[in-house]
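J.: When you get a sec, could you give me coordinates for this:
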Amino acid sequence: MRQSTTELAFSTSGQGLVEITREVVRWVDEQGMATGLLTVFCRHTSASLTFQENAAPEVPRDIAAWLDRVAPESSGYAHDDEGPDDMPAHLKSILTGVSLSIPVVGGRPALGTWQGIWLCEHRAAPHRRKVVLHLFGE
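T.: This is a model prediction of the structure:
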């Protein structure tokens, strides 16, 4: 058994979902491991990760709109140090989570036909987000 790790950085253009599947799959392929377990970890408290459909462009927009309804910007939060989207961003991160585990089979992440890996940006302003990958396998 062996392990590999790396950190990838992604630029966001503000609130919404950014598909990162291609970059993650490329890195896994470069490691040359046939089987294993991949952990994808977002190093932020106002951004997160999710698996979701990557075929219909309406899906990420609908998810972002739903998250806005569940954790709306308002003046009702005590924590607003960085603006009105600060606390809602943290709540959205709790809902979607910051890490994913993916089996690696045949040298590739074992994603379903329509599954993609998405970085969820919960802040209004553009950010540079860091995602750590850890692959354990052989």
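J.: can we go C-alpha only for contacts and neighbour counts from here?
T.: OK.
J.: hey, which helix is longest across the protein?
T.: helix 58-70 (DSSP state H).
J.: Here is a second sequence; please produce its structure as well for comparison:
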Amino acid sequence: MLNVETLSEGSVTQQINGRLLVDTQGQGLVEITEAVSRWVFGTGILHGLLTVFCRHTSASLLIQENADPDVRLDLMTAFNRLAPRDVAYIHSVEGPDDMPAHIRTVLSGVSLSIPVLEGQMALGTWQGLYLAEHRDQPHSRDVILHLIGA
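T.: Got it, this is the predicted structure:
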């Protein structure tokens, strides 16, 4: 049997957009949970749906464990195995890390949808939001936030 509980009912719907610039240090995961959480709380919207969108083809977004840093290291190792740099890709004009970065982005995605309850993202206890930088050099990444709700 499935038990479904109504957590909230909306009234007047609002939409708010925001932008988060994330500076990376090269390949790796940058946690953005706190910055996004502060933005969500500051909107005043208590219940709704947050969309987080990365405007790049060589960086992606993840919801992943934020308690043990070994998880992040293992994820980067897995990305390296799934899309290695030492393969002769046809698209190589931007360097040996570019095509693997595109593949890693396809595997992990550029958008997330997160419910908002009581003014907070409804993440699990060990979940955090991450921007995954798949290029070797530092970049400034543009993340768009859209929250709709009441």
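J.: Give me the mean deviation of the longest helix of structure 1 from structure 2.
T.: Comparison of helix 58-70 of structure 1 with structure 2 after fitting gives an average deviation of 0.6 Å (mean C-alpha distance after the TM-score superposition for structure 1).
J.: and whichever helix or strand comes after that helix, which stretch of structure 2?
T.: Downstream of helix 58-70 of structure 1, the next assigned helix or strand under DSSP states H and E is helix 86-96. Aligned by TM-score structural alignment, helix 86-96 of structure 1 falls on residues 98-108 of structure 2.
J.: picking that back up, counting by contacts, list what the longest helix of structure 1 packs against.
T.: strand 16-19 (3 or more C-alpha pairs under 8 Å, 6 or more residues apart in numbering; DSSP states H and E).
J.: Tell me the gap between the helix or strand just after the strand it packs on and the middle of its chain.
T.: Later in the chain than strand 16-19 of structure 1, the nearest helix or strand by DSSP H and E is helix 21-31. Relative to its chain's centre, helix 21-31 of structure 1 lies at 15 Å (C-alpha atoms, centre = their mean, to the nearest Å).
J.: Also stretch 30-50 of structure 2?
T.: With C-alpha atoms, centre = their mean, you get 13 Å for stretch 30-50 of structure 2.
J.: quick check: that stretch aligns to which part of structure 1?
T.: The aligned range for stretch 30-50 of structure 2 is 18-38, by TM-score structural alignment.
J.: so the nearest residue to residue 93 of structure 1 once chain neighbours are set aside, which of the three states?
T.: Spatially, and ignoring its direct neighbours in sequence, residue 93 of structure 1 is nearest to residue 48 (5.1 Å; C-alpha to C-alpha, 6 or more residues apart in numbering). Look at residue 48 of structure 1: counting by DSSP: H, G, I helix; E, B strand; the rest coil, its state is strand.
J.: What lies in contact with the match of stretch 30-50 of structure 2?
T.: Here stretch 18-38 of structure 1 makes contact (C-alpha atoms under 8 Å, 6 or more residues apart in numbering) with 4, 12, 54, 101-109, 116-121, 133-138.
J.: Okay, and which of these map to helices?
T.: Going by DSSP H, the helices hold none of the contacts of stretch 18-38 of structure 1.
J.: List buried residues within these.
T.: Neighbour-count burial (16 or more other C-alpha atoms under 10 Å) is assigned, among these, to 12, 54, 103-104, 107-109, 116-121, 133-137.
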